Every structure is written in structure tokens, then in C-alpha cells.
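Student: Kindly return the folded structure for what I paste below:
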Amino acid sequence: MRFYRFANESAIWRQLALCVCVASMPLASLAEPMHAIAMYGEPALKPGFSHLPYVNPEAPKGGTIRLAETGTFDSLNPWILMGNPVWPIFTQPGFVTETLMTRSIDEPFTLYGLLAESVETDPERSWVEFTLRPEARFSDGTPVTIEDVMWSYETLGTKGHPRYGAVWAKVERMEQTGPRSVRFTFNTADRELALLMGMRPILKKAQWEGRDFSQSSLMAPIGSGPYVIDRVDPGRQIVFRRNPDYWGRDLPVNRGMGNFDEIRYDYFGDASAMFEAFKAGEIDVWRELVAARWDRDFDFPAIRDGRVVKSEIAHQRPSGIMGLVMNTRNPLFADWRVRQAMIEAFNYQFINMTLSGGKDPRITSYFSNSDLAMQPGAATGREAELLAPFAGQLPPGTLEGYTLPPGGARAIDRDGIRAALAHLREAGWTVQNGELRNGQGEPFVFEILLNQSGSAMRSSAETRQIVNIFVESLRNLGIQPRVTVLDAAQYVERTNNYQFDMTWYERGLSLSPGNEQLLYWGHEGVTRTGTKNWMGMNAPAAEAMIAEMGHARSEEDYRASVRALDRILTAGRYVIPVSYSRISRLAHGSSLDYPEKTPLYGDWPGFMPETWWQEGSE
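Tutor: This next block holds a predicted model:
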């Protein structure tokens, strides 16, 4: 029993109980409940804060925002591997479902209480305990209970998407410790686990009784969030309606958030059709990813008469990785020299000038644009110490420093072609009668797989243009790859099962990388379907660096481990990277507005549409 929770007891009884507890309980049990928890240091916002710093607490409520996605959907369950789900339910976790804690996107990794009124942990973070708010309610008015919490965690961990199973495997014990409290004890020394356990969606157990959670479904999930699913046109449209009886509307973490009465998502076959719908006024926000288009293509009537305005929102988050990924499960790409040859043949300078006018910088490592990025030159200090035991396993450039070839201004970069041929020759491939073959006479043949709906960061037309230029360059090496374009469902099925040689790849990364990196780069993903390890990498050094992140007790040690991982990933030559933008370019209806303060993460899940509002509402 945790006596400090019974505030109405007399002071005498409280002191007596405390004395008894001190004599009989382990020191770790004396941890104090906290309103927030940070990966390192202290949370920026102290107890009693009024609102998150990047919101307008006086934002008016009302109105509708019309958003759009490319592709289609056939499931309202985004927490499993099966199906093609409605991603706004997952990427905007505060819409329908909520978590015990909620993230501030103005701090690298700090969580504040949402469904949980407090969090406790010991100095080693070997366990974490959450206490539910007594007023927490699902949208149907029933209370959120510890039973719902425990069922959600176990179900997600055992039947949900692999991203949940990896962390669940590190939980030694889950137990109810009070009417509104649950404790997780870990079997692994990993300081991030105390935070990760606060970030799982809480579902209503009773809704799923008699149903197979692992199967995709169009059943609208019951959650505790500010919105409910109002209307669904499978594959074409989903509408979220603000719940007027939302239990948490007055919480400090929610003030100024969830301002629209209705949030509508329409689905389009491709980005070109979606852009035309935006110009016609059928959707309200367009996120432009190409600098050249931002300057060139935004001169249409709605812009000229002021119905649409252009906003640029800066951010300080890592670039992540985006480009063409090579599947090392295919023996063709298992040799780093072959992968380097592909990178040399990819004429980045010409492609960047063609697509964006050369305005956006190239992704030079997975954590570009942040202090977590590997530095130029050789590894030094703690970073070098961490990598030293694996020196014999690492490809050239990991320890010494690795840079990408610049490419040339012309369509054919002769220096790049020569360098590519030299690497291929070392790997046993030579041009014979105009065709690249190995010593056994086998041709160098592979497939480039593309999604006809494009991706989150590139339209299908843009990826096709990039691939077309690349294919022309490869012909100079005696290579003629096959390009296959699939619909979204077929593409998801094949990439989930790693049935590709090369494909378009995008992975956003945060300022607080941790356990999720195992899902991206861990060896289990070589054979386990549905992970983000599309390249099929099996690098003990990478997994060791990820473990170091969880063990780090200081920001300096943490930074060194991430930079070391960045070196392993970048010098591994798994992806042919393209450019990224240091700003988000959003064109939107002039009646829409957003707060003046830009959060650290900028335009990131939790910013739009959560903090936006419509002028003239209420």
C-alpha cells in the first residue's frame, strides 16, 4: 500500500504508516510520484504548468479541417501487421486513443502525464509505475481502468505489430499495485524502458472480447481521446468528430489542442490528383516536399486572391534517411563494394538540380541536421572506444570517416561511373559484351520496386523521375534493372515480406533514438517480417551501440553511442540517400492559423492539426 496517496488521513496515521514502511520496504520503493519524466535531466515544465509552450491556450474551437493522404485503406486497426490501416489513427495517437503519458515535441524526449496522473521509477529505472487519473473516461463514458491498461499492454505485446513485441519482451512482470496503479518491472538494464511503457495506446478491453485482435477490421476502435470516428468510406475517406464530452479537455497538456470540430481525411490515387484537389479548394493543407515546386508551382488563383497562403516552419530534428535501399538478403547486394558502386552511379548532383533546383541539402548521414550526427573525419574519444572492439567487422570508412560522392552537373557523371566500375571489378563483376557479368558469366540483374501511390515524402512521379535518371546511369555499367510499379496493397505486402531487391525507403528519426532502432536495424528483422530493417542488415556493432544508448547515464555518453551508430549505418552503404529540407513548407487555407512559437521538432506529429485552429470559430 502506498500511504502517501491517502491525503485525507490524519497526519498521525500517515507518519506512523511511513515509519512502518521505512522499516520494512526496500529503498527503491520510496520513489516519489512525478508529473513527468525525461530521458536525461529534468522536464522543462514544472508541476502546475498551465499549457505546453507551443500551443495557443486561447485558440478558438470549431470548424473543419480537410486533409488528405495518398493511397487507400482497408483497416481501422493500425496496431497490427495485417491490413492497410488508416494511418492518422496511429500517427496522431491523440485523436482516438490515448497513452498514459504524452510527449512534448519541444523537448528531445520528455513525457507528461495524460491518462496517468503520476509516474514513479527508481534511480536505475529497473521498474516504472503509473497511476491513472480517476476521471479518465472512454468516449462511451465508461472509466479507463487498470484492467484496460494491462490488457492493452499484453495484447499489443503478444498479438500486435512487431514494434510492440520487442519492448514487451523486456518486461519481466506487470502487476496491479493499487486500485488505479500498475507497475512494470524490467528484465533488461535499459533506462529508456521507463519512458516507452508510457507510450502505448490504451484500448477498451470489453470492445475486443470475442474478437481476434490480430486480424484487420473496419470496426471503429473505442478510445479515450478527444475525437471519435464519425464516418468511414472504406478506402476513400474517414472523418473524425470532436467529442463534446471529452474527459481531458481541461488538462494542461491538452489546452490549446484538438481545436477543430471535424477532421476529414480524403484519400487520392496519387499526389498529382491530390495537388489538383488542393488547388481546387477541396482540401485545406498541402505539404510541399520539393523546393523547386514550392517556388514554381504555387501561382494559382487561390494563392493570388489570398484564399491560400504559404508558411515555412523550421525544425531541429534529424534528417532521417530517404532514398533507394538495397536488400542485402539478395546476395547481389551483400557485398559493400557493390553497394558503393550503386552509390557512385547515382548522380546526386544532377538529380538534385533536376528535381529541386539544388536548394535542399543532401542527407549525409542518418542523423544529419542534429547534434547526434556523426562528425567529419575519424571517430575520436568515447565514440572511437565504442567502435574499437568491432573494428575487424566494420566496412572501410566507419572508423576513418565516410563521405558520399558529390556527383556531377551533367546527366552522366564519368568520375562516378569509373569509380563504380572499379568497385564492381573488385567484387568480381566486369562488363562483357556490353553487359555486367560475374566470373561464372551470370548477369547483374535486379528489380527496383515502387509504389504507384508514392510515399509520405515523395510523390510517385518524383520517385519515378529519380529512378529513371538512375537507370540511365546504370546502363553505362552494363546494368539494365527492371522497374516494377505496384498498387499500395501489393507494395505493402511485398515490402513487409522483404520481397524486393531495391525500393524507395524513408525512415524518420527523432532526437531521442533508442529501443525502436532495433526494429529498424536489428538482426531479427533479417527473417522476421514487418520490421523496418528493409536492408536486411545484421551488424552486431549496431546492436551494441543501441544497447549503449539504453545504458548511458549522461548526455555525452548517449551522444557518442548515437554518433557511433550513425557511422555504422552510413558507412554500411545500405541506402542511396537523396536530399532533405530544414523547413516544412505548408500551403494552407488563409482561415487556418497556428501558434507563433515553433516547437523543437517543428511540423511533427502533435503539431498539425492538433495545435491549429480556424479563425472565426466560436
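
Student: make it CA atoms for all contacts and neighbour counts henceforth
Tutor: OK.

Student: List the buried residues for stretch 530-541?
Tutor: Going by neighbour count (16 or more other CA atoms under 10 Å), the buried part of stretch 530-541 is 530-539, 541.

Student: do the same with stretch 133-152
Tutor: Buried residues in stretch 133-152, counted by 16+ other CA under 10 Å: 133, 136-139, 143-146, 149-152.

Student: another one to check against the first:
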Amino acid sequence: MSAFGRIRLRAIACVAVALGLSPVPGAREAQATESYAIAMHGAPAVPADFTHMPYANPDAPKGGRLVWGALGTFDSLNPLIVRGLAVQQIRGFVVESLMTRGNDEAFTLYGLLAKSVETDDARSYVTFHLDPRARFSDGKPVAAEDVLFSWALLRDKGRPNHRQYYSKVAKAETPDPLTVRFDLTGANDRELPLILALMPVLPKHAVNPATFEETTMTGPVGSGPYRVTAVKPGASVTLTRNSDYWARDLPVNRGLYNFDEIRLDFYREANGEFEAFKRGLYDFRVEGEPLRWHDGYDFPAARSGEVIRDVIKTGMPQPSEFLVFNTRRPVFADIRVRQALTLLFDFEWINRNYFFGLYARSAGFFAGSELSAYGRPADEREREFLKQASAHIPPDILDGSYHLPVSDGSGRDRTTLRKALALLSEAGYDLNGTVLRQRATKAPLTFEILVTTRDQERIALAYQRDLKRAGIEVSVRAVDPVQFDQRRLGYEFDMLQNRWDQSLSPGNEQSFYWGSQAADIPGTRNYMGAKDPAIDALIAALLEAHERPAFVATVRALDRALMSGFYAIPLFNVQEQWLARWNRIERPATTALTGYLPETWWQKPDPQPQ
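Tutor: All right, here's what the predicted structure looks like:
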């Protein structure tokens, strides 16, 4: 076992004791139960005899077409591999999982391909019982051997997160043609049964493992509600509803997947994408630019009511944008440099001049939720937890008194400038005339900010102005979305803007975001290159939490560890979803906890003749 592995296991054991958890599998009495659903913590909110999900309209009419606009391009229809830019909607609409999410709960799954799930209290194994009615789009039945094939294929050749998750399985077997059992002995991961339940299931008879990792424009054979029927490379993909979809009458799907056709149209440039929406070339857009939301919708269709603007409040952690330091670069290796550069970002000026005061700001990664540690003192459980994980947390982050700098909004705040220069001096930099240089080598402090949208460029240019006052020369490089994604995935940047969307039940994906192993694997979301054994131990321990209070304390401790590393400059929090849609598209009156869900929408019926 590696030194990291030993540290991780010791930390898990110590933290488990501190939180009153079972440090080893089997410590609790095994109580195997078979159920229609499985929740990460607590019990499912929807009873076994439910007829439809509360956020779906079971009487929604079927028919029509949804045109979905997307920024960027694609060169693959396989979203399960690293290579290529894939159409992500293939997952879910074409390729299904064993179970599906309940979007009104933190993390609860309900039966889909698997009609039921069985596990014990320690979650040392999980067994899925397949629905005998399940069929792939070519009519072949979904069998246990397809599940086993998918697990092995994605474990060996899938995306980094799949390889990481599925390799935790000790053994997999098929007791009968409709049953799959995964032995999870030694995984110490209570989320793993749910991760396996969300595994995409591929048909063994229609997938060639030898060519699986190659990009393809051939639509996959799936068991989902839609099939790929037309492809214009880089421009559009058409999905057509499968009239023989096996699960169309399941309660979990009632009121979902109502359009006969979904066409995804891709646009290379953001302004062109918006102009296309104004002309009615696609049906809806989730707006991400406050300036545009504030005054960009003053066009005839919006004034007449043909275009409807919805403001949606979700129950999720608020999505937060950050300027990410690539700590693989020597210029950002010193935490004092990162702290100083955080001080120099003038949020107050940018929020007033660019965003009409529509944004807030949090230093943490779970803003606006009970999981956030920002501005909240650590309780005794958290403090013991961090101590056992050997996490170094500054006193002000520990007691909740730390706050992001607040400038006077003038764009010329002298107080924050003085504090930043003092930190930079401690890190070995001095002002030489108008240029900040390293004391020992006389090399200037300089780096590049990579951007791809107009909004990102405006923020970067404003920040460039602030940095120049400190003698720091920064270049801003604008690239197209394709190049931006390629460079981001390959960590070929100094600094860029990124957003991590979080759920109310963070788990294994946190290793993919900031785990030490992920830092060296291209294609993960550890863009900052964080490598901290304490963070690794905290992520591992949150997967062990049996009850919600212990879980919340674990996540808050992780939030403090991430804040303490100053890996990214918090830009702003998106406190609501801004959705614009043509009135030919209707949606349910009840919104899910997670926000908007296109799969629950339908086309407005034509008026009946009098």
C-alpha cells in the first residue's frame, strides 16, 4: 500500500471514531433489504406506490419538437470516454442507468432498468434486480451480462471518474440472468451503491470494446426514450422518441420525455447563439450573462409575450464562478501569492458596473446551503474532524470570521492594494518602479488568463487593470469554446474561469474535483491541481457518514480545507436560474428542487377549432 493510502486509511478510521461512525465494514449488524429506491441518507421521500414524480405533469401531451441550442461543437456521440467533444445529452435520453434520480431530494434513486435494489446497513454489497420488460432500442432484452459488461468496460476504458469509482468493486457476479451483485468489501464508501445504480448500461452485443475509446458519429444503441436519427457533424444532432420505449409507462417516467423529436443545434459564438434565439431558431436558453438578462431581452417577441422569462429559485448550493489558479505553474505555487491575487480582485466594482448588483459572493464551494462553512463557526464535531484529518485551517476560517475582501468599489482601493503588496513582499516580490519583480531573480510576476466568452473577457480585463496597479502584467487570451475545453481538460493554462455545480449530497465526484490522484490525470475537474492528503481524507470520510448531521459536518470541514488552500478566486454566486423560452414550450407548475428539467416540458397544443 502507498504512503498516501496508509495516511488515508488512518484518517478515515480516526475521523470515523470522532464522528461516531463504523470505521470498518461489517461493524454494524447486516440488515439486507430489497427496495424500489435507495437514499444516500434517510428514507426515500416518494412512497412505493407513487404514480408520478411531484415535479412532472402526468397529463402532459405528447408530440412536437424541442430545439435545444448549445454553445460549442462536438466531434463524438460517446460521452463516456475522454477523447473528443461529445454530445452530453446522449446520456439519459439515449443511454439509461439502472436507477434514476429523484430531483426533489438530495440524493435518492428510483428503479428504472433495475426494478429493485438490495443492500445491507454497512453497504458492503449491492444487488440489482432487473426489470424483465427492459429492452434496448433494437429490441434485445437488457440482461445481467450487459450490466456486468458495462461495468468492466467503463472501469477499464471509461472516463477517469468511471475508472476511479468502478475499480472499488471487489467482485461482480450474475446469480441469474436478471440479477447483478457487486461485492463492495473494503471500499469504505456508502455512496458506491448509488454510484453503481447510476452506471450507464450498454448492450454487450452492440459495443466493440476494441474501438470503444475512439470517437464516433454513430448513435449508440441504448435503452432510453430516444434514438439518434440524424447527425450533422459539429452542427446538430436529432433525437427521435422511441415509440416502443419499454419504460414509457413507469411511474418514474410519467409526464417525462414528451417531445417526439429533440434537435440539438450547436453555435460557435455566444452572440450568434443569442441572435438565433431572438429569431426563434431554438426554443429556450438558460441565460448566464446579467447584462443580457437585464437589458438584452427588449426585442419584439419578448415584449409581446411570445418569449417568456422565468426566474427559478432552486434548493441546491448556489453555482459559483471562480478564477482558478493552476498551481502546477510555479508562479502560483506560493499560497501567499494566491492570497494576494485574491485581495486584488475588485468584486464590488465589477458587480455594480457589469452585473447590476445581481450577484453575491462566497469564499466556499457550497454557497447558500447548509453544507457551506463560509461565515459559519466550526462546531466541536467539525473541529475534531479536521484535527484527525491533519488539516491546517487558519483560525479565522475555523471560527467563521474570515470574509472575502470588500473594496470601496472605486476600482482604486488602496487598503486592499497595501495588504496584497505586503503578502507579495513576504513571498519574495518587490515593486521595481512600476513592475513587480521576484527579489532573487528580478523576474516579473506575470501570467495569462484564458477566456472564451464575452463575459469572461470583461471580467479578466477588469482584473487585469487591478493587477497592473500592483505592478503585475497579465495577458488575456480569448479562444473559441473548442480550444478552451481542450486546454482546460489538458491543464494547459495559467488561470481560467470555471464553475463547479454542487449537489446537496456531494460524494465520489469530490475526488474528481480536488483529489490528489485526479490532479495528474487529464480530463478530471481538478483544474487547480490540488494535492492535499487532508482533503483526500475528508473526501474519503464523507463517504462513510451514515446520518445526515455527520455528513453535513464532514462536507463543511472539506469546504474549510478548500477555502484554506486559496486555490481559486471567488467571482460570484448565481442565486437563481434565468430561463427564457418561447411560449410554444410549456413546463409544469411545480419546479423540482434541482431547478428546470427539459425532460418534463411539452409543446403547447394547437388551439382547437371552434
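
Student: Residue 578 of the first structure: neighbouring residues, count only.
Tutor: 20 (other CA atoms under 10 Å).

Student: unless I'm mixing things up, it is touching residue 348, no?
Tutor: Yes. Between residue 578 of the first structure and residue 348 a contact is recorded at 7.0 Å, counting by CA atoms under 8 Å.

Student: Which residue comes closest to the most centrally placed residue in the second structure once chain neighbours are left out?
Tutor: The residue lying closest to the centre of the second structure (CA atoms, centre = their mean) is residue 501, at 4.2 Å. Spatially, and ignoring its direct neighbours in sequence, residue 501 of the second structure is nearest to residue 319 (5.2 Å; CA to CA, 6 or more residues apart in numbering).

Student: How many residues are close by that neighbour?
Tutor: 20.

Student: do residue 596 of the first structure as well
Tutor: 9.

Student: Which residue in the second structure aligns with it?
Tutor: Aligned by TM-score structural alignment, residue 596 of the first structure pairs with residue 589 of the second structure.

Student: what ranges do the helices span in the stretch 351-500 of the first structure?
Tutor: 381-387, 414-426, 460-474, 488-496 (DSSP state H, counting those that start in this stretch).

Student: mind listing what's buried in the second one?
Tutor: Along helix 414-426 of the first structure, the positions that meet the burial threshold by neighbour count (16+ other CA under 10 Å) are 414, 416-425.

Student: Okay, strands next: where are they in the stretch 151-300 of the second structure?
Tutor: Using DSSP state E, counting those that start in this stretch, the strands of the stretch 151-300 of the second structure run over 171-176, 179-183, 226-232, 236-241, 261-267, 284-287.

Student: just the angle between the first one and strand 179-183, please?
Tutor: The directions of strand 171-176 of the second structure and strand 179-183 differ by 160 degrees, with axes from the mean of the first three to the mean of the last three CA atoms, to 10 degrees as the criterion.

Student: In the first structure, what stretch matches strand 171-176 of the second structure?
Tutor: Under TM-score structural alignment, the counterpart of strand 171-176 of the second structure in the first structure spans residues 173-178.

Student: how close does that stretch sit to the second structure?
Tutor: Compared with the second structure after fitting, stretch 173-178 of the first structure has a mean deviation of 0.9 Å; criterion: mean CA distance after the TM-score superposition for the first structure.

Student: Give me the buried positions along that stretch.
Tutor: Under the neighbour-count criterion of 16+ other CA under 10 Å, stretch 173-178 of the first structure has 174, 176 buried.

Student: what comes into contact with it?
Tutor: 1, 146, 150, 182-186 (CA atoms under 8 Å, 6 or more residues apart in numbering).

Student: Repeat the analysis, applying 6 Å as the threshold.
Tutor: Contacts to stretch 173-178 of the first structure, defined as CA atoms under 6 Å, 6 or more residues apart in numbering, come from residues 182-185.

Student: what's the answer for stretch 549-556 of the first structure, then?
Tutor: With contacts defined as CA under 6 Å, 6+ apart, stretch 549-556 of the first structure is touched by 190-192, 558, 561.

Student: And the strands in the stretch 401-550 of the first structure?
Tutor: Secondary structure of the stretch 401-550 of the first structure by DSSP E, counting those that start in this stretch: the strands cover 429-432, 435-438, 447-451, 482-486, 502-507.
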